Structures are given as C-alpha cells and as structure tokens.
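Visitor: The following block contains a protein sequence and its predicted model.
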Amino acid sequence: MARRRKLHSEPEKALAELQTLLDDFSSWLSDPDLRAKVRALIPAIHKIREVGVILQTGAAQLSARMRILNYLQAYPLTVIDGDELMVVSGIQDYPRRVRELRVQLGWQISSGATFKDMANDLSRTGNLEDLAAIEAALGRDPLTLRTDQYVLLSLEEDREAAHRWNNLNEIRRSKASVQDKLLRYMLKNIGRPVLGEELRYLAGDRNEWPRRMRELRTEGGWSIATKMSGRPDLNVGTYVLETGEPAPEHDRHIPDAVRVDVLIRDKYRCQWPECGWERGMAAPNDPRKLLELHHVVHHRDKGTNTTGNLITLCNTHHDLVHKDQSAAKVVETILAEAHAR
C-alpha cells in the first residue's frame, strides 16, 4: 500500500519551496527539449498541491476524501469548482472521492449537471419563478453550471445512503422506461428526501429525468414535493414522494403557484379548528403525515383550482371532511371567514 506523503504544517515554508522550484524552472525555458521542460515542471505541480492541502488548518494528515468534505462543509449551498477540490485534496482523482462521500457516506452532494438539467426543464416550460428560486439558492445561474462543479446541500449526513444506492443500481439495470424507474425508486423511498443527483444517475445520466418527474406529479398524480412546490423545509434539488397513492384526477391539475399561495396563506398548517398540524410535528404514532389541499366546492360540482376554493388540511382531517358533511360545512365557514378578513 502506498504511503501517504509527509506534508509541511506551515504553508509559508511550502510556499517558499514552491517559489524556489518556479525560479529554477525559468532556466529550462530556453531548452529545446519539450519533454525535459514538462518533466522539470512536475515538482512545482506537486508542491502546489501540497500548499493547497495544508491551507486547511489541521487537515494535512486527513485523507483526501475528508479534506474534500471539510472544504465543502465550509461552504454549504455554494457552487464549488472541481479545480478547488483538486487543490485541497491534493489528488487528481477527486471525482471518485466525491462519489464515495455521496454514495457510501451519505453526504448530499449534487453536481452542476444535475442543477443544469433541472434549470433546462424549468426554462422549457416557462417556469421562471422556480428557475429564479434555484438561482437565488445557489447564487449562480444554474443554466451555466458544469459537471465538474459541486454543491453540498446539507450539513447532515444521510446514513441510509449506501442502502438506497444499492436499490438504485438494481433499478437502473432493469429494462423499464426512465419514468418507470423513477417511480419505482421513489416508491421505495416514500417520505424520504431523494437527491436529484440520484435520479439523474438512475436515468442513465440522460437529461430527461426532470421532465419525467414533473409528468409523474402533474399527469400521474403522484405527490412528489420539492422546495418550489410548497415544501420550504426541503433543500433545493431534493424530491420527496409524500404518499404511496396517486392523487385523484382533479387534484392533479392544481398549478404549483396556486398550491404554494394556499400553503403560504395557511402558514403551512392544517386549518381544522384546534389542529394546526405542520410537518415539523410529525411523530411515529401520529396518523397525520402530510398536508393536502381540499376543494371546498368539489371538482364534480364545478369547483375551481383557485386559492378561493382551496384550504390546507392534514390528511386525517381531509379524510374526515370528505366523509362527514357537517365537517365539510366547518371548513367552508373557515375559508369564508379567512377571505372576509
């Protein structure tokens, strides 16, 4: 097994050595032998990596993988260039270390290509508000991002990642369509955040995956939530399938903008009297698991998908309202009073 190089602990000393190497290289510039000049420059390249490694206080004796993690943790939700990771890790094979952090250790690291796929889909569909939301979250135009750029989405490690990626690889190898693969994977992870990076890999790195996810939600009725569709608790670029059953046909066509407006108006809480449930209150033995939008005037009675006809309820009280006519009247009164204010 190769031994790890012993590094200086003082960047000033390493920098002085780098300067000496560069000064010495100047004598090679007039040499007609190209290979001789290239080989003479190699020690300076190694020294540049050494300087980059020891810039992180106390990180010089860590593995390259952990130096990359330390650097990403210092700048969460920031687009980091691969060249930066090459410098701080001291190795060229930094993409493999990034993948290990993601797949084996569960760190939520997305590539620029994943965000670019999402941005292209939003741009094609004219969803400029969501596109602007991604840009605001990252501080960069997502349409300009590259494969060799990375974003750490969360400072929390996902300890189930290795098991999830094993399932992902099994589904990826199947002969199903991209959309079927995406749905199968989401159904295996109901209620758990899934990275767009996982979905992109599942789709064979083809950039159609955001469109297929959107179709599952808008046409198939699957309750796939994102930060932009009314789940502010989620990280940008993260998806959650909230329930294992698709929504009724009429609920599939509520525009995202309307859905978000209703949730904001209702403060992301169930509006049933004395309930007030929100996602942060979820507990293992509590039947309330998610928030749903209820049509006060039912779709079959020509009720519209507008803020004036929608109210936020937890799944428990939503079921109650559909079963009990008197409960439906209570909700109707609540919404009327809200508009009266």
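Guide: Perfect, thanks for sending it.

Visitor: hey, let's count contacts and neighbours off CA atoms from now on
Guide: Fine.

Visitor: is it true that Gln61 lies in a strand?
Guide: No - assigned with DSSP: H, G, I helix; E, B strand; the rest coil, Gln61 falls outside any strand and is coil.

Visitor: Count the neighbours of it for me.
Guide: Using other C-alpha atoms under 10 Å, Gln61 is surrounded by 16 other residues.

Visitor: Show me where the stretch 101-250 of the chain has its strands.
Guide: In the stretch 101-250 of the chain, the strands defined using DSSP state E, counting those that start in this stretch lie at 109-111, 149-152, 194-195, 224-225, 238-241.

Visitor: ok, and what's touching the second one?
Guide: Same thing as strand 149-152. 72-73, 75-82, 107-113 (C-alpha atoms under 8 Å, 6 or more residues apart in numbering).

Visitor: swap in the third one?
Guide: If you take C-alpha under 8 Å, 6+ apart as the criterion, strand 194-195 is touched by 108, 110, 186, 237-240.

Visitor: repeat for the last one
Guide: In this structure, residues lying in contact with strand 238-241 by C-alpha under 8 Å, 6+ apart are 186-187, 189-196, 222-227.

Visitor: what's the closest of those residues to Arg67?
Guide: Leu195 (22.7 Å; C-alpha to C-alpha).

Visitor: Relative to Phe115, how far out is the closest one?
Guide: When distance is defined by C-alpha to C-alpha, to the nearest Å, Leu195 is 11 Å away from Phe115.

Visitor: More neighbours: those two, which one.
Guide: Phe115 (29 against 19).

Visitor: where's the residue lying closest to that one once chain neighbours are set aside relative to Arg265, distance?
Guide: Using C-alpha to C-alpha, 6 or more residues apart in numbering and skipping residues adjacent in sequence, the residue nearest Phe115 is Pro142, 5.9 Å away. Between Pro142 and Arg265 the distance is 29 Å, computed by C-alpha to C-alpha.

Visitor: want to compare, so here's the second one:
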Amino acid sequence: MARRSKRNTPESLRVELIKLLTKFEEKLLDENLREQVKGLVPANHLLRDLGSSLIKDEDATSARDRILSYLRKYPGMLLDGDELMVVAGISEYARRIRELRVQMGWPILAGKAIKDMLVEGEVIDSASDSNRIKTDTYFLVQDQQDKEAAFRWNLANEIRKKKISVKDKIITYLRENVGKEINGEELKYLANDKSEWARRVRELRTEDGWPVATRQSGRPELKVGVYVLEENRQAEVHDRKIPDPVRVETLERDHFSCKVCGWNYSNRRAEDKIRNLLELHHIEHHASGGKNELNNLITLCNVCHDDVHRGNKSNQELKELIAVG
C-alpha cells in the first residue's frame, strides 16, 4: 500500500529533512548503492510530508482535498502538474484531478484540451503560446462546483460509445444540455480525446449554424473553456456565413445588447423564459444580396428578431438604430 503523507508544521519537517540530508554524506562516502538508495527513502517521505503540509486548510486531509485547495487559490491560472504533485504528497495526483472533475464537478482543464482550444482561436488569458502548455498543465476555469457534472459525464460516456462522427457526438451532447455551461474537457472526452474536437465545435457554429457560444464568439461573461448551446435550433443557411470577426465586431458595436429592446445576457431575468439569446440580423437580406458587413448587421434578441421578420420594423428604422451607437 502506498504511504500516506504525514502532515506537520513545515518548519519542523524542513529541519528534520536537513538533518537527514546532512547525514546522507556518510552514505555517499560508503559507496554502497543500495545503502545510498535506502538512505534517501526517509528523505523522500519527508519531502512529500513537507509539500502536503504547505496547505494550511484543516479539512484538506486527503491528497484530493489538498489539490483542490491549491487549485482554488489560483483559479484562471495555468498550473504545472509538479506543483499539484508537491501539495498532494503522492505521485498519482492526475487520478485525483480526474475524480475532482468527473465525480465532483470541478471545471478543471488539462493541457491537451487547452492546446486544442488555443489552436482553434479560443484565448486563455494566461496562455498566448500553445508551445508552453504541457500535458500535465492544469487550469481551474472558475472557483465554482458544478453539481450536475457527474450526471453529464455519465451521459457523455454513453454518447462516446456510439458509432457516429465526432461532430455528431458533440452536437448530440450539447442538445441534451441546451443552455448549460459545458466544459471543454467534456467535449474532448466525447471525441475520444482526439484533438479535432475544438475544430468540430467551431464548425458546428460557423458552418452548421448551431448557436454555440463561447467567450470569444460574443459571450464575454463566459469563462474560458466554457461552451453553451443557446438554443436547440440551427440558424438560417444565409446567417451561417457571417465570419466570426464580423460577428464579434457587430456585437461590440451594439454593446452585446438587442438594439430594439436592450435585452442582454447580463440583465436577463429567470422569469423571462422567452428571450434567451442574441442573433445578428441582415438589414438588407442576405438572400437579396445584403452583405456580411458591419453596416448591414444589427444585434437583436430572438424575440425582436422574429418581430422584425414579421415586418414590424422597416430597414430604415433598423439603420437609424445602429446609427445612434
């Protein structure tokens, strides 16, 4: 059975470790390899005890608790696996991280998922260069536990086994969780850990017209690594052709709010079950030659968008709304 770390005051452990290492000089002079190795065993144990004792939380009695405590002190920051190994006091820290993610719902991204997202244009605030991300790099998306995560992971496991494409697995999963914040690790798992998952999510939004929102695609309040299928329906074919940079530029100009009623994601109310997403509308219809350009697009909530399509706002009125700024 693996030895459990024994926590104590860091200073007393440091002093004891120095004594052991000082005494180890005798082992080096003896040149007996086995005795040298055996002489380092207590020092190795003490070093692990010292690392695990750095976490002051009284409730952090297990390796998993200590890892979580450390992650929660640095949400939104890239942490090396070696750091988590030190505070865990065990070498099998990666398994404990998976338990935190799958069983307890902590939104922890690992290096592979982070790199996949960076390649597809998603921005992680503390990481601009994907080359410095390692497999054992970890990132706590937000200091908030997701109580439904265990259920979703079971669902993801069922969908993962289906003999369908990666894109179909992802959209099936998202449609089962409309409006919910989905972690990138969940989507990577659905794709059997293949790096294409992030590209498929982008294609679902830009080519297939599914309203999959991210922080980079026009929902700045979302955390890095979070995906939300805003509504269980695809956009009209012509609306799928708006390039992401133009889409974001339009949303920024309109302050991420409906230009007719002022609705946005930050002022939405739980009792309002009708308004649930922002859409871009072509003032001069795309089918009639209207271009995917800033001066031909306006941000509308889904309710006002439907109202405009019923003819209750003229093109001139819409142009005046975007001219106001």
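Guide: Arrived safely, thanks for sending. Treat the numbers as computed from the prediction; the structure is a model and nothing was measured.

Visitor: what TM-score comes out when they're superposed?
Guide: For this chain pair, the superposition-based TM-score is 0.94 by TM-score structural alignment, normalised by the length of the second structure; 324 aligned residues with a C-alpha RMSD of 1.9 Å.

Visitor: before we move on, the earlier item: help me confirm that the residue nearest to Phe115 of the first structure comes into contact with Ser123.
Guide: No - counting by C-alpha atoms under 8 Å, Ser123 is not a contact partner of Pro142 of the first structure; they are 10.6 Å apart.

Visitor: These two - which one has more neighbours?
Guide: It is Pro142, of Pro142 of the first structure and Ser123, that has more neighbours when counted by other C-alpha under 10 Å, with 24 against 15.

Visitor: coming back round to it: shared neighbours, Leu195 and Phe115 of the first structure?
Guide: What both Leu195 of the first structure and Phe115 touch, as defined by C-alpha under 8 Å, 6+ apart, is the set Gly237.

Visitor: Show me what the residue nearest to Phe115 of the first structure aligns to in the second structure.
Guide: When the second structure is aligned by TM-score structural alignment, Pro142 of the first structure is paired with Ser130.

Visitor: Any figure for the gap between its match and Val224 of the second structure?
Guide: To Val224 of the second structure, Ser130 of the second structure is 15 Å away according to C-alpha to C-alpha.

Visitor: Same check on Ala110 of the second structure?
Guide: From Ala110 of the second structure to Val224 of the second structure the distance is 13 Å (C-alpha to C-alpha).

Visitor: Alignment lookup: Leu294 of the second structure to the first structure.
Guide: Using TM-score structural alignment, Leu294 of the second structure pairs with Thr307 in the first structure.

Visitor: isn't its match right up against Leu263?
Guide: No - using C-alpha under 8 Å, Thr307 of the first structure makes no contact with Leu263, being 9.5 Å away.

Visitor: Quick check on the two: which one has the bigger neighbour count.
Guide: Taking other C-alpha under 10 Å, Thr307 of the first structure and Leu263 do not tie; Leu263 has more neighbours (23 against 20).

Visitor: contacting residues around the counterpart of the more buried one in the second structure?
Guide: Under the alignment (TM-score structural alignment), Leu263 of the first structure pairs with Leu251 in the second structure. Residues in contact with Leu251 of the second structure, defined by C-alpha under 8 Å, 6+ apart, are 218, 257, 299.

Visitor: Which helix or which strand is home to Leu251 of the second structure?
Guide: For Leu251 of the second structure, the host element (DSSP states H and E) is helix 244-253.

Visitor: mean deviation (superposed) between that helix and the first structure, please.
Guide: Taken over the aligned residues, the distance from helix 244-253 of the second structure to the first structure averages 0.8 Å (mean C-alpha distance after the TM-score superposition for the first structure).

Visitor: again, but for stretch 33-42 of the second structure
Guide: Superposing on the first structure and averaging over aligned pairs (mean C-alpha distance after the TM-score superposition for the first structure), stretch 33-42 of the second structure comes out at 2.0 Å.

Visitor: ok now that stretch, how far from the chain's centre?
Guide: Remark: stretch 33-42 of the second structure is offset 43 Å from the chain centroid, using C-alpha atoms, centre = their mean, to the nearest Å.

Visitor: hmm, who's touching it?
Guide: 20, 24, 27-28.

Visitor: can you do 6 Å?
Guide: Defining contact as C-alpha atoms under 6 Å, 6 or more residues apart in numbering, one finds that stretch 33-42 of the second structure is touched by Lys27.

Visitor: ok, and for it, which residues are buried?
Guide: The neighbour-count check on stretch 33-42 of the second structure (16 or more other C-alpha atoms under 10 Å) flags 36, 39 as buried.

Visitor: can you check stretch 171-189 of the first structure too?
Guide: Quick answer for stretch 171-189 of the first structure (16+ other C-alpha under 10 Å): 171-172, 178-179, 181-183, 185-187, 189.

Visitor: now those as CSV including distance to Lys13 of the first structure?
Guide: CSV is the format used below for those (distance: C-alpha to C-alpha, whole Å):
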residue, distance to Lys13 of the first structure
Ile171, 52
Arg172, 50
Val178, 54
Gln179, 56
Lys181, 54
Leu182, 52
Leu183, 55
Tyr185, 52
Met186, 52
Leu187, 55
Asn189, 51
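
Visitor: The counterpart of Leu204 of the second structure in the first structure - nearest residue in space that isn't next to it in sequence?
Guide: Taking TM-score structural alignment for the superposition, Leu204 of the second structure sits opposite Leu216 in the first structure. Leaving aside its chain neighbours, Leu216 of the first structure sits nearest to Trp222 (5.8 Å; criterion: C-alpha to C-alpha, 6+ apart).
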